[in-house]
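sequence and predicted structure below; questions after.
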Amino acid sequence: LLSFIGLWYAFNAFFNVQNKLILNQFPYPWVVSWFQLASGLLFVLPMWFTKLRAPPKVDRSLVLKFLPIAALHCGGHGLQVSSMGAGSVFFTHVIKATEPVIGTLVLLAFTGKIAPWWVNACLTPIVGGVAYAAFKPGTSFPLSDLVGYASLAALGSTVAFSIAKLLAKSLMGKETKQKYNLTAPNNYAFLTICSTTLLLLPSALGEGGAALAAFQQMPDQLAFARQLVACGFLYYGYNEMGFRVLDLLSPVSAAVANSLKRVAILLAAVLFLGEQVSTRKIIGSSVAMGGVLLYSLAK
């Protein structure tokens, strides 16, 4: 279990670092997102074909169950990558710390259910911390960072992932998992196949021509292609490790592990990308992350 958690944190942190380095030289986030999803297939398909891992039992019914989840997953991933391309990795993940707030609103909108007041009270430091981190005193619109493209894309990504999680819980019950051999790794692998298929046409139509022209101008195309595939492996690896870890941990332990994961990403952004972080952002992000942990434990 500890090795899974270590790999989860490491893959996640280095994916975010490599993703930002790629976007700095190749600003086509939707094409990059598609390649990251597709790279995962280079890992999982050989595992299935060689029987190193028993494949899921796929039929039309399973595909139809997965399609809406996959659409939200690939959209959420594309928006997440777009956010990091437009802004800093650090601030993107500060914004994405609002996941419990978004998740609460999504649950209320789709099911009418709401957690007890003491649980929702823990959302206050999350909102306050994010607002404080984004606040720019002395400007005409102090919270302008919250309505910039990077922030809106990060929020859109969080909404998409929150709805996807809700759908996954309602569609993928214990009986479905047993019937289709949907182990934690197989679950994410099949989701990746569906997401890769759905994102191909939109990414090609939206950015394909410009991305191809930019790639052809690169001095070392092979090195960049290797970097792109390696980043995709990191993305696939951290998601598979996440599925494995969350499948093994209790809800409380999973909440703590997930909160610490985002802290690891913020540290990686500062240490490996050299992102400049103000005292205000450090305080605000710390308060927000503390709120995430409190909410997760209270829930």
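Noted; the coordinates are in hand.

could you use CA atoms for every contact and neighbour count after this?
OK.

list of residues touching stretch 287-299?
For stretch 287-299, the surrounding residues in contact (C-alpha atoms under 8 Å, 6 or more residues apart in numbering) are 94, 97-98, 100, 115, 118-120, 122-130, 252, 255-256, 259, 263.

change it to 7 Å
Contact with stretch 287-299 is made by 97, 100, 119, 122-123, 125-127, 129-130, 252, 255-256, 259, as judged by C-alpha atoms under 7 Å, 6 or more residues apart in numbering.

where's the residue most central in space within the chain, which helix or strand?
Centroid-nearest residue in the chain: His77, 5.9 Å away (criterion: C-alpha atoms, centre = their mean). Using DSSP states H and E, His77 sits within helix 60-86.

could you tell me the end-to-end distance of stretch 51-70?
Its start and end residues considered, stretch 51-70 measures 25 Å (C-alpha to C-alpha, to the nearest Å).

with stretch 54-66 instead?
19 Å.

would you mark the buried spots in that stretch?
By 16 or more other C-alpha atoms under 10 Å, the buried positions in stretch 54-66 come out as Pro55, Pro56, Leu62, Phe66.

quick check: the first one touching Met47?
Right, Pro55. No - taking contacts as C-alpha atoms under 7 Å, Pro55 lies outside contact range of Met47: 8.4 Å.

quick check: Met289 vs Asn258, distance?
Met289 is 10 Å from Asn258, by C-alpha to C-alpha.

between the two, who's got more neighbours?
Higher neighbour count among Met289 and Asn258: Met289, with 23 against 20, using other C-alpha atoms under 10 Å.

now the more buried one: how far from Leu123?
For Met289 relative to Leu123 (C-alpha to C-alpha), the value is 11 Å.

what residues of the helix or strand hosting Leu266 count as buried?
Following DSSP H and E, one finds Leu266 within helix 251-273. By neighbour count on 16+ other C-alpha under 10 Å, the buried set for helix 251-273 is 254-255, 257-263, 265-266, 268-269, 273.

skipping its backbone neighbours, what lies nearest Ala150 in space?
Of all residues not flanking Ala150 in the chain, Ser83 sits nearest, at 4.2 Å (C-alpha to C-alpha, 6 or more residues apart in numbering).

from Lys96, how far out is that neighbour?
Separation of Ser83 from Lys96 (C-alpha to C-alpha): 10 Å.

show me the strands in the stretch 51-200 of the chain, by range?
For the stretch 51-200 of the chain, no strands are identified by DSSP state E, counting those that start in this stretch.

can you give me the helices in this protein?
With DSSP state H as the criterion, the chain has helices at 2-25, 29-49, 60-86, 89-95, 99-111, 117-120, 123-134, 149-171, 174-180, 184-203, 209-216, 221-248, 251-273, 279-298.

alright, now check it against this:
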Amino acid sequence: MVDVGLIVYLTAWYLGNYYYNIFNKTAAKAGGGSEYAMIMAWIQMAVGAVYALALWILPEARKAPAITFTQVMKLAPVGFFTAAAHAGAVFSLSAGAVSFAQVIKAAEPAFAAAIGYAVYGSSVSRAKLLMLVPVIGGICI
């Protein structure tokens, strides 16, 4: 049986990734090139943070997560490396061709699996490792 929902979601993800890269490259050119890439990355993350906070504080918002400071500190390295990966992707889009950025972004899932294994000791199942092939391959294409 074919999982149509999964196919639709993956197609939408690839399409969204394509347009994200094109728009980011266009914005980088209009904004002065790789000189301002880190500023662009920070602005994108700030807008995302404001949006996420709005989901918790606006009327009829989602319930805010109840986490302790210790839990926040445990999540801080993950947040830092996610932000660094995002900044690297924005920089690669502004510094070179979109195809180069695709190669950099294609390494992100494998990098996340390797860091999870090496730093956090989490095991990666064979199914997850095999799923990296179509994900990375699709990004490279």
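Great, that's in hand. Predicted model only: the values in this text are computed from it and were never measured.

that older thread, residue contacts, the counterpart of the residue nearest to the centre of the first structure in the second structure?
Correspondence of His77 of the first structure to the second structure, assessed by TM-score structural alignment: His86. Residues in contact with His86 of the second structure (C-alpha under 7 Å, 6+ apart) are Ala41.

how about Leu260 of the first structure?
Applying C-alpha under 7 Å, 6+ apart, no residues contact Leu260 of the first structure.

and the residue nearest to Ile139 of the second structure when sequence neighbours are not counted, how many neighbours does it have?
Residue nearest to Ile139 of the second structure in three dimensions, not counting chain neighbours: Ala106, with 5.6 Å by C-alpha to C-alpha, 6+ apart. Neighbour count for Ala106 of the second structure, taken as other C-alpha under 10 Å: 19.

Ala106 of the second structure touches Ile141, doesn't it?
No - using C-alpha under 7 Å, Ala106 of the second structure is not in contact with Ile141; the gap is 9.8 Å.

run the chain-centre distance for the helix holding His77 of the first structure.
Its chain's C-alpha centre and that of helix 60-86 of the first structure lie 10 Å apart, by C-alpha atoms, centre = their mean, to the nearest Å.

identify the residues contacting the aligned partner of Ala46 of the second structure in the first structure.
In the first structure, the residue matched to Ala46 of the second structure (TM-score structural alignment) is Ala38. Contacts here follow C-alpha under 7 Å, 6+ apart; on that basis Ala38 of the first structure touches Thr196.

for Ala38 of the first structure, give its distance to Val119 of the first structure.
Taken as C-alpha to C-alpha, the span from Ala38 of the first structure to Val119 of the first structure is 39 Å.

one step back: columns distance to Ser285 of the first structure on top of the buried residues of stretch 54-66 of the first structure, output as a markdown table?
What follows is the buried residues of stretch 54-66 of the first structure, written out as a markdown table (distance: C-alpha to C-alpha, whole Å):
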| residue | distance to Ser285 of the first structure |
| --- | --- |
| Pro55 | 41 |
| Pro56 | 40 |
| Leu62 | 40 |
| Phe66 | 34 |
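
among the residues you listed, which one sits closest to Val106 of the first structure?
Phe66 (19.1 Å; C-alpha to C-alpha).

the closest one matches what in the second structure?
Counting by TM-score structural alignment, Phe66 of the first structure lines up with Leu75 in the second structure.

and Ala255 of the first structure, by the same measure?
So Ala255 of the first structure corresponds to Leu132, using TM-score structural alignment.

for Tyr9 of the first structure, same thing?
Counting by TM-score structural alignment, Tyr9 of the first structure corresponds to Tyr14 in the second structure.

how close does that match get to Ile136 of the second structure?
11 Å.

please report how far Thr111 of the first structure lies from Thr104 of the first structure.
From Thr111 of the first structure to Thr104 of the first structure the distance is 10 Å (C-alpha to C-alpha).

number of nearby residues for Phe243 of the first structure?
Neighbours of Phe243 of the first structure (other C-alpha under 10 Å): 19.

ok, it - contacts?
Ala184, Pro185.

what does it align to in the second structure?
Taking TM-score structural alignment, the alignment leaves Phe243 of the first structure unpaired with respect to the second structure.

tell me how far Phe243 of the first structure lies from Leu7 of the first structure.
For Phe243 of the first structure relative to Leu7 of the first structure (C-alpha to C-alpha), the value is 12 Å.

same check on Leu79 of the first structure?
24 Å.

for Pro68 of the first structure, same thing?
29 Å.

got the buried residues for stretch 29-45 of the second structure?
Buried-residue list, stretch 29-45 of the second structure, by 16+ other C-alpha under 10 Å: Lys29, Gly33, Ser34, Ala37, Met38, Met40, Ala41.

from those, which is closest to Gly96 of the second structure?
Nearest to Gly96 of the second structure among those, with distances taken as C-alpha to C-alpha, is Ser34, at 8.7 Å.

ok, now which ones touch His93 of the first structure?
Neighbour list for His93 of the first structure: empty [criterion: C-alpha under 7 Å, 6+ apart].

residue in the second structure matching it?
Using TM-score structural alignment, His93 of the first structure sits opposite Gln102 in the second structure.

kindly report the same for Met47 of the first structure.
Met47 of the first structure maps onto Leu55 in the second structure, by TM-score structural alignment.

and the gap between the spatially closest residue to that match that is not a sequence neighbour and Ala49 of the second structure?
Counting by C-alpha to C-alpha, 6+ apart, Leu55 of the second structure lies nearest to Ala61, which is 5.3 Å off, once chain neighbours are set aside. Counting by C-alpha to C-alpha, the gap from Ala61 of the second structure to Ala49 of the second structure is 15 Å.

cool, Ile104 of the second structure as well?
24 Å.

who has more neighbours, these two?
Ile104 (17 against 12).
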